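>>> Structure for the following, please:
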Amino acid sequence: MPAPAPPGALDDSPAARRREQRGWYFYDWANSAFYTTVISVFLGPYLIPVAKTAACAQDFPGMAADRCVAGFDQLAIDNPGLGYVDVLGADIRPAAYFGLIMTVAVLLQIVFLPIVGALADHIGRKREMLGGFAYIGALATMGLYFVEGDRYMLGGVLFVVANLAYGSSVVVYDSFLPQISTAAERDTVSSRGWAIGYLGGGLLLALNLVLYLQHESLGLAEGMAVRISMMSAGLWWAVFTIVPLLRLRNRPAPAHESTALRSVGGSFRQLGRTLAELRRYPLTLLFLVAYLVYNDGVQTVIGNSAAFASEALKLDKTVQISAILMVQFVAFFGALLLGRLAVAFGTKRTVLASLVVWTAIVVMAMFVGERQALQFYLMAFAIAIVLGGTQALSRSLFSQVIPKGREAEYFSLLQISDKGSAFIGSLTVTVALQLTNSYRIAIVSMIVFFVVGFVLLALINLPKAIRAAGNEVPERI
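Next up, the predicted model:
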């Protein structure tokens, strides 16, 4: 029988860890609703017409709002210089507005998340920080219910706040993993959280699909159904965050800095030292660059898929939501499939093959016909097959080319890049839309990211990179 923990000490028995782990899983269940319901499905296709309504009221005041929004693209072509909305003094096309706020949100994460991580490590009050960021994000998400008419700026501000809080909360959430699991448990615990997140996000999206399909029989306008769906993601996030807050426990913070401000400065100095040290591992640096390039393309395609379906393909939200639902569940099995292929043919070859599929997907986007739901479903299915596997296998490869004993330090680079992922991609889409007003061209522009990423990854001598990092080369890589 194990000895009782000393007074004041945390119980670190297997039973206590399992209790925390079960609570930890629920935060992935809670926050995945925001990404799936708001970012992946509803906000882009909803916010763009809101911005168009504002542009119509400004530039075409004599025309009925519904008629103006329906024919907005042609009106903008026929009236050069009109059809823009004001964003802090800049004229932005409504079609580019969602890409713009996504770019701003991602840029703020790149700047802010290292500070969040430094403060969490310094003060040790991770549970309180997790709850604070979670509820800021949840309240901002619930506030999207009030975005209607021409309130495009309100929608943009609320989304930026919610997205920044979401990223900040995930940084704190991830930092609990090594505290609540042993090295032997970590893969299992992390994988379960990931899987439960897919289930939580998919379940709420399924409920919102029912609401959207039945909105007329329920006496709701389409816009009201969308607003309720977005609000439900915030409510889901807030309610289920209670579980990890009750289960997770703070640990004593190490006394490595005298003040929180110095801790923040120290985090940036350490990041700088790690980046400088990468010069000793040029192939590791090349892999990191390759990953950043093609992962930028992956995240941008996913982030703009709903808006592409709405604006370029003229598909209704029922098709969009059901496609995202399919992706939620097929992606899990796709990751398992690519894992098996990696065992059979090698991880590098499998990732390179997945990038060929991604390239084919964005080329396919140019030829998908308007209102051709089956073609869109086929494209979504192809995305689902390679989505999870591309990222999971890339992380596996990265773990092979970093020095032992420095894993957390080097993986922090990958974490920051993931949180700031799609910045250049989002900017590329925004510029393409600003110049062409075509979502097809904007999505096809992502081919550059997959081709460049493929070439960079193909150039890497992985066995040499693994040996340079001091690791043993696996039998098949």
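>>> alpha carbons only for contacts and neighbour counts from here, please
Fine.
>>> tell me how far the helix or strand containing Ala55 is from the chain's mean position?
In this structure, Ala55 sits in helix 43-59 according to DSSP states H and E. The chain centre lies 24 Å from the centre of helix 43-59; the measure is CA atoms, centre = their mean, to the nearest Å.
>>> swap in stretch 187-207?
Counting by CA atoms, centre = their mean, stretch 187-207 comes out at 14 Å from the chain centroid.
>>> Okay, buried residues for the helix holding Ala55 please.
43-57, 59 (16 or more other CA atoms under 10 Å).
>>> shouldn't Ala335 be in contact with Ser354?
No: Ala335 is beyond contact range of Ser354, at 11.0 Å (criterion: CA atoms under 8 Å).
>>> Could you tell me which residues touch both of the two?
Common neighbours of Ala335 and Ser354 (criterion: CA atoms under 8 Å, 6 or more residues apart in numbering): Val386, Thr390.
>>> Closest to Gly156 out of the buried residues of helix 43-59?
Nearest to Gly156 out of those is Leu47 (CA to CA; 8.3 Å).
>>> Against Pro403, how distant is that closest one?
45 Å (CA to CA, to the nearest Å).
>>> Could you do Val452 as well?
26 Å.
>>> More neighbours: those two, which one.
It is Pro403, of Val452 and Pro403, that has more neighbours when counted by other CA atoms under 10 Å, with 18 against 14.
>>> Tell me the secondary structure at that one.
coil (DSSP: H, G, I helix; E, B strand; the rest coil).
>>> this one as well, want them side by side:
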Amino acid sequence: MNASKESPFRGLGLNDKKTIRSWAFFDWANSAYNLVITSTIFPAYYTIITSDKNPETIDYVTFFGRKFVNSALYSYSMSFAFLVIAILSPILSSIADTRGNKKVFMQMFTYIGSLACCGLYFFKLETLELGVILCVVAAIGFWGSLVFYNSYLPEIATVDQQDKVSAKGFTYGYIGSIILQIICFVFVFKPDWFGITDDSIPARLSFLMVGIWWMVFAQIPFKNLPKGSPNFRTNKNVFTSGFNELNKVWHQVKQMAYLKRFLFAFFFYSMGVQTVMLVATIFGEKELHLPTEKLIATILILQLVAIPGAMLMSYLSSKKFGNVNVLIGVVIIWIGSCVAAYFIHTEYQFYALAAVIGLIMGGIQSLSRSTYSKFLPQESPDHTSFFSFYDVAEKVALVFGMFIFGFIDEQLGMRNSVIALTVFFILGLLFLLHLKKVEPKTVIVN
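From the prediction side, this is the model:
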């Protein structure tokens, strides 16, 4: 396609380098949350302050008068956050679509999430309830903003460029988050350089820096991305029309066998992928008793490996094997990784497994987003509704994934929770294999 061709649905110049670069900078801004809060320092800090340091005992915490296993409380709180997003995003997408102001909602969720991260500076064991609530609010801010961020993809890039552009976003995200993570490391590992004597301050200072980083760098996409075009529906209630839109999208999806089967596959393997990413640090801390410094450094290396992983999968899908074939191969690797996690007992086994997961982690997210975008009716003026459906499917998957993980953790232990994730990946794999039996009605993807 001609790079200067105008989008028929938003008036944006497709494949415009400045627009794409600005869009990718939103990943740069918010991925600091995903690395520091989701994957490294916050889970490690949470586990440390809620643990009695005795590997022979189970660590319990009291949350608003009820007793929980500490890791299970974390899982349940994340499950609740995703449930809130699954309920809110259709309503907010409807309002954004009606008023043509989806960038406003990107901004709103960004400020909510970043300010919650700043608030985590005050999180200590004696303020457990506050810390967990702010953690939930930060997650809502992060994932809520992605509903509107993702919907820009088919509006800024032609179908043949969407794999590359999606991977560019993830690559920016990994680079930006690693830069901030290294800055945080200086405080965490060398607090004496700054005269810090309170052991909790370096981690809490990291949470504050994430909020500031997220807020500041988000101004780049906020400045350059268009706000969206209004599609006024004055005869509809915006608080119900979002769910009506999801129902409408679902009826359209049911007529597109390829897209429907892909969404089922995505639903199940997302239950596994996102849950692993959210609990990996806690697993290393609780099950393997790894020192915090080594654990955080390992997760950082995992992020570094994820950059070439995302680029490699973009290349393999676009130039060699096609999206679905690459996804099948990646999901098979995820299945093997979950089985391996059940049996690992040493730090070097954990490092090896982390390297494998890092290679496939960013790639499966980037490729899933661009594959879904390719399957959409490209002439549609309303990609926000389609991506709202995509995001709701992912969040509902996470509600189930995190809740099931936490429940099995409380009943049978975390290792059994990890092996249970294999079932999700197997179901996703079966739908991907079934997908190959149906030809797509929009864009052919091998």
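>>> ok, which stretches of structure 1 are strands?
85-87, 90-92 (DSSP state E).
>>> What residues of the first one count as buried?
Applying a neighbour-count criterion of 16+ other CA under 10 Å, the buried positions in strand 85-87 of structure 1 are Val85, Asp86.
>>> Pull the distance from that strand to the chain's centre.
So, by CA atoms, centre = their mean, the centroid of strand 85-87 of structure 1 is 26 Å from its chain's centroid.
>>> For that strand, which helices and strands make contact with it?
helix 43-59, strand 90-92 (3 or more CA pairs under 8 Å, 6 or more residues apart in numbering; DSSP states H and E).
>>> residues contacting Phe387 of structure 2?
With the criterion set at CA under 8 Å, 6+ apart, Phe387 of structure 2 makes contact with Val147, Phe148, Asn150, Ser151.
>>> any idea which of those residues is closest to Val356 of structure 2?
Taking the contacts of Phe387 of structure 2 together and measuring to Val356 of structure 2 by CA to CA, the closest member is Asn150, at 26.2 Å.
>>> residues contacting that closest one?
Counting by CA under 8 Å, 6+ apart, Asn150 of structure 2 has contacts Arg369, Phe387.
>>> How much space separates the counterpart of it in structure 1 from Thr182 of structure 1?
Structural alignment places Asn150 of structure 2 opposite Asp174 in structure 1 (criterion: TM-score structural alignment). Relative to Thr182 of structure 1, Asp174 of structure 1 is positioned 14 Å away (CA to CA).
>>> try Ala344 of structure 1
30 Å.
>>> again with Ile101 of structure 1
From Ile101 of structure 1 to Thr182 of structure 1 the distance is 40 Å (CA to CA).
>>> Specify which residue of the two has the higher count of neighbours.
Ile101 (21 against 13).
>>> Surely the more buried one is in contact with Gly156?
Yes: if you go by CA under 8 Å, Ile101 of structure 1 and Gly156 touch, sitting 6.0 Å apart.
>>> who touches the closest residue to Phe72 of structure 1 other than its chain neighbours in this structure?
Excluding the flanking residues, the one nearest Phe72 of structure 1 by CA to CA, 6 or more residues apart in numbering is Lys52, at 7.2 Å. Residues counted as contacts of Lys52 of structure 1 (CA under 8 Å, 6+ apart) are Val69, Phe72, Gly83, Val85, Pro94, Asp150.
>>> mind running it again at 10 Å?
58, 65, 68-70, 72-73, 83-85, 93-95, 97, 149-150, 152 (CA atoms under 10 Å, 6 or more residues apart in numbering).
>>> Ala365 of structure 1 too?
Contacts of Ala365 of structure 1 by CA under 10 Å, 6+ apart are Phe308, Ala309, Ala312, Leu313, Gln375, Phe376, Met379, Tyr439, Arg440, Ile441, Ile443, Val444.
>>> Okay, the aligned partner of it in structure 2 and Phe350 of structure 2: tell me how far apart.
Aligned against structure 2 by TM-score structural alignment, Ala365 of structure 1 finds its counterpart in Ala341. With distances taken as CA to CA, Ala341 of structure 2 is found 8 Å from Phe350 of structure 2.
>>> ok, now Arg261 of structure 2?
34 Å.
>>> same check, this time on Arg10 of structure 2
Applying CA to CA to Arg10 of structure 2 and Phe350 of structure 2 gives a distance of 47 Å.
>>> So between these two, which is more surrounded?
A count of neighbours by other CA under 10 Å puts Phe350 above the other of Arg10 of structure 2 and Phe350, at 20 against 17.
>>> what does the more buried one align to in structure 1?
Using TM-score structural alignment, Phe350 of structure 2 pairs with Phe376 in structure 1.
>>> Spatially nearest residue to its match, not counting backbone neighbours?
Looking at Phe376 of structure 1 with CA to CA, 6+ apart, the closest residue is Val368, at 6.9 Å.
>>> swap in Val431 of structure 1?
Ala96 (7.8 Å).
>>> again, but for Lys102 of structure 2
Ala96 (4.5 Å).
>>> Quick one: residues contacting the counterpart of the one you found in structure 1.
Using TM-score structural alignment, the partner of Ala96 of structure 2 in structure 1 is Ala120. By CA under 10 Å, 6+ apart, the contact list for Ala120 of structure 1 reads 114, 126-130, 171-172, 175, 253, 260, 263-264.
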